[in-house]
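Peer 1: predicted coordinates and the sequence they were generated for:
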Amino acid sequence: MRDQMQFTLSDIAASLGVEVMGNGDIDLVGAAEPGDAGPDQLALAMDPKYADGIARGRARAALLWVGADWQALGLEGAICLNRGKAAMPLLTRALDPGLGIAEGIHPTAVVDDTAQIGPGARIGPLAVIGANVTIGARATIAPHASVGYGTVIGDDLVLHPGARIAHLCTIGDRYIGQSNSVVGGDGFSYVTLDKESAVESLRGGMAEGEKAVAVEGSHHWARVHSLGGVEIGDDVELGASSTIDRGTIRATRIGRGTKIDCQVQVGHNADVGEDVMMCGNVGVSGSARIGNRVVLGGKVGVSDNIFIGDDVIAGGGTNIYTNVPAGRAVLGSPAVKIETEMAIRRELRRLPRLAEALRELQKTVSKLVDKD
């Protein structure tokens, strides 16, 4: 690309590995939806249903579907792709202006003398890098971000403003930490010293099939310190204000390629597989184990010490209290097969009519009884 925010249609085509149709020298500064695109923006119309938008806009160039008649659409140049959505990662990466941090270490950043920072680093104002930290090449660390002592991170790190990585963590290449994300905060782990807590007693009794009775009396919580770290594979992203707690003794683990949305909590000792996707407000309790390619929709809750198999999909708002076998799609609270939950919801919608029918039946029976 000739400049971070100025490029040609040919530049975009080269980044996508395709040929340009028409004029490849059109200067562009960004991308836009077809109806909003100006003459210096690439119109994104990857499906025929978006063709009308091109006429409403002023785009000279567009990203189109294969077989599109770009000249009939009034364009000067175009790029055509079989599956436009698949091009979005490459396209948006090519157009991303980045965090605007100059190469080098800002004078106000605090970098310990023992830290090893790879070549090509961009470290912004008031960032803090602790002792014995190792960071690979081409790191981008925004203002107010921090990395704790003894942590080892691979190449192409990106930390947005205010992102935190605590001490003694291990992270692979191409990690992205959005603003206010935290890797390696202490786990939420407490025990009572004088006697069994009410929670322990209640849980143990219910597991044995006994009646649930809370224990009376006061007790005090003693903090269990988190001695383990966090181990994160390559190509992991952590969303804004999301947290991954460090383990109690062993490390909390996040597998390669996992993507975590905003405001997600991963508890201590959890073991998350590869290419997992967790949407906003997911909560994973401590010591839960999650397989590969699992998708957890928004507000999914996962109980502690359970296992979720590979390729499980949990719909939004699902609460998972027990193990889920591989390949299952679940929904509801408690989680059941998605087809079972949909059947339950259909029956729930019928309840008002059933209740009214029951009331009418009661009236009829009452009248018959009165006659007798």
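Peer 2: Nice, I can see it. Numbers count the residues shown, from 1 in each chain.

Peer 1: CA atoms for contacts and neighbours, from now on please.
Peer 2: Noted.

Peer 1: what's in contact with the strand or helix carrying Leu63?
Peer 2: Here Leu63, judged by DSSP states H and E, is contained in strand 61-65. Outside strand 61-65, the residues that touch it by CA atoms under 8 Å, 6 or more residues apart in numbering are 9, 26, 39, 41-48, 70, 75-84.

Peer 1: ok, now which ones touch the closest residue in space to Ala137 that isn't next to it in sequence?
Peer 2: Closest residue to Ala137 apart from its sequence neighbours, by CA to CA, 6 or more residues apart in numbering: Gly118 at 4.1 Å. With contact set as CA under 8 Å, 6+ apart, Gly118 has these partners: 135-139, 155.

Peer 1: pipe these into CSV and attach distance to Ile313, secondary structure and neighbour count per row.
Peer 2: CSV is the format used below for the contacts of Gly118 (distance: CA to CA, whole Å; DSSP: H, G, I helix; E, B strand; the rest coil; neighbours: other CA atoms under 10 Å):
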residue, distance to Ile313, secondary structure, neighbour count
Ile135, 35, strand, 25
Gly136, 35, coil, 20
Ala137, 36, coil, 17
Arg138, 35, coil, 19
Ala139, 34, coil, 26
Asp155, 31, coil, 21
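
Peer 1: and these, which two are furthest apart?
Peer 2: Spatial extent of the contacts of Gly118 (CA to CA) is set by the pair Ile135 and Arg138 at 9.0 Å.

Peer 1: got a list of what the closest residue in space to Asp261 that isn't next to it in sequence touches?
Peer 2: Nearest residue to Asp261, sequence neighbours excluded (CA to CA, 6+ apart): Gly239, at 4.5 Å. Taking CA under 8 Å, 6+ apart as the contact definition, Gly239 lies against 177-179, 181, 260-264.

Peer 1: comparison target below:
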Amino acid sequence: MKSVTVGELAHSLEARGWGDLSLRVTGAAEPAATGPVGPEGGVMALAMAPKYAETLKPGSMAILAEGMDPEAYGLKAAIFAPRPRLLMAGLTRSFDPGPDIPEGVHPTAVIDPTAQIGEGAAIAPFAVIGAGVRIGAQARIGAHVSIGRGTVLGEGAVLHAGARIAHGVRAGDRLILQQGASIGGDGFSFVTPEESGIEEIRRTLGTRADIKAQHWTRIHSLGGVEIGDDVEVGSNATIDRGTIRATRIGSGTKIDNLVMIGHNVVIGEDCLLCSQVGVAGSAKIGNRVVLAGKVGVNDNIEVGDDVIAGGAAKLFTRVPAGRVVLGNPAVKMETQLEIQKAIRRLPRFAQQLAKLQETVTRLLEKG
């Protein structure tokens, strides 16, 4: 079992330690799941606010926020977190063993002779690696992962079981794909011989002429996907390849489970896309953009740098840099709050209008 002393952990986290810094830490848990530290060490409680510290056990050790009193909780040792969640990131990194992929190449893996595997890479059972693939040093490729021909992955990639990368994808260093992520599938691009119903209503804003049968013809996807450094993609998220040019994901961007990114999309650096976000084809997302859960982004629009879109917002038109938007259709946060207030007042307005109508009717009858 991996363990470090409280002092070593505090030093690695650049945080202040308190109490017996020689105690050994073997992991982390919520306060209620921890107990007094034994001779072999113990688990560090995450109690970074007073409400979480109520269930701390005397004789245990914990991470506390600055200003909390470890003696009041009867602790043996503590680490103070100036920014609790940032310290939590360092703590969890220290104790995360990563996926269970033994070193070396498993004999059941299918690797094309032309593929190049970097030094120290680990490849799990039943992985399939295509022709001309290049995988950087220290990569960890999980079971049943498939990587299509000509794809290039940088150093330190971690591809969890069942992840899929199609042909012609290029990714930088330290790519992380969770289970079932799919990179480089064909874009959803189809065309009709004549103007389609979709094109018609976009042009006429809803008016339909004679409706007739038409069939859809595939537009093939010749572009790839280009991914920067330190990108993470969640379980069952999908990133489609471009039609002619590549779909691009900037360095540092984090993509949650069940996110869908369409063909030709460009996403900037250090963006955060939460679960069930959908970005339609050819949209352009700036740097440091946050799209909360279930946000939808229309095709062919631009979202500026540092935009934050609240949960379930629907972005139909260009969003300027730095704006915070909510609602469907998305508008400025303060505007949406006023809209919600107005909606809550509608029943009262309806009652007042009804009384006003009664008054007017009586006056007319008297007149």
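Peer 2: Ah, there it is. This structure is a prediction, so every number in the text was calculated from the model and none was measured.

Peer 1: just the TM-score for the two chains, thanks.
Peer 2: Laid over one another, the chains give 0.93 as their TM-score (TM-score structural alignment, normalised by the length of structure 2), with 362 aligned residues with a CA RMSD of 1.8 Å.

Peer 1: distance of the residue nearest to Ala137 of structure 1 from Gly136 of structure 1?
Peer 2: 5 Å (CA to CA, to the nearest Å).

Peer 1: got any residues that touch both of those two?
Peer 2: With CA under 8 Å, 6+ apart, Gly118 of structure 1 and Gly136 have common neighbours Asp155.

Peer 1: now do the alignment partner in structure 1 of Val277 of structure 2 against Gly267 of structure 1, distance only.
Peer 2: Under the alignment (TM-score structural alignment), Val277 of structure 2 pairs with Val282 of structure 1. Per CA to CA, Val282 of structure 1 is found 11 Å from Gly267 of structure 1.

Peer 1: on that earlier part again, among the contacts of strand 61-65 of structure 1, which ones are in strands?
Peer 2: 41-45, 77-81 (DSSP state E).

Peer 1: among those residues, which ones are buried?
Peer 2: Among these, the ones that count as buried by 16 or more other CA atoms under 10 Å are 41-45, 77-81.

Peer 1: closest one of these to Glu347 of structure 1?
Peer 2: For these, the nearest to Glu347 of structure 1 is Ala45 (42.0 Å; CA to CA).

Peer 1: so what's the aligned partner of that closest one in structure 2 closest to, chain neighbours aside?
Peer 2: Counting by TM-score structural alignment, Ala45 of structure 1 lines up with Ala47 in structure 2. Nearest non-adjacent residue to Ala47 of structure 2, counting by CA to CA, 6+ apart: Ala53, 4.9 Å away.

Peer 1: that neighbour contacts Ala33, correct?
Peer 2: No. Using CA atoms under 8 Å, Ala53 of structure 2 makes no contact with Ala33, being 11.9 Å away.

Peer 1: quick one: which of the contacts of Gly239 of structure 1 is most hemmed in?
Peer 2: Gly177 (28 neighbours; other CA atoms under 10 Å).

Peer 1: related to what we said a few turns ago, which residues are common contacts for Ile135 and Arg138 of structure 1?
Peer 2: Common contacts of Ile135 of structure 1 and Arg138 (CA under 8 Å, 6+ apart): 118, 155, 157.

Peer 1: coming back round to it: now, which of the contacts of Gly239 of structure 1 lie within strands?
Peer 2: Reading strands off the contacts of Gly239 of structure 1 with DSSP E, I get 177, 260.

Peer 1: so who does Ala124 of structure 2 touch?
Peer 2: Per CA under 8 Å, 6+ apart, neighbours of Ala124 of structure 2: 101-102, 105-106, 109, 140-144.

Peer 1: make a PyMOL selection of the buried ones in these.
Peer 2: Buried residues among the contacts of Ala124 of structure 2 (16+ other CA under 10 Å), as a PyMOL selection:
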select buried, resi 101+105+106+109+140+141+142+143+144
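
Peer 1: sort out for me which of the contacts of Ala124 of structure 2 are in helices.
Peer 2: Members of those lying in helices (criterion: DSSP state H): none.

Peer 1: now the contacts of Ala124 of structure 2 in a markdown table, with distance to Glu66 of structure 2?
Peer 2: Below are the contacts of Ala124 of structure 2 laid out as a markdown table (distance: CA to CA, whole Å):
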| residue | distance to Glu66 of structure 2 |
| --- | --- |
| Ile101 | 39 |
| Pro102 | 41 |
| Val105 | 47 |
| His106 | 48 |
| Ala109 | 50 |
| Arg140 | 38 |
| Ile141 | 41 |
| Gly142 | 40 |
| Ala143 | 43 |
| His144 | 46 |
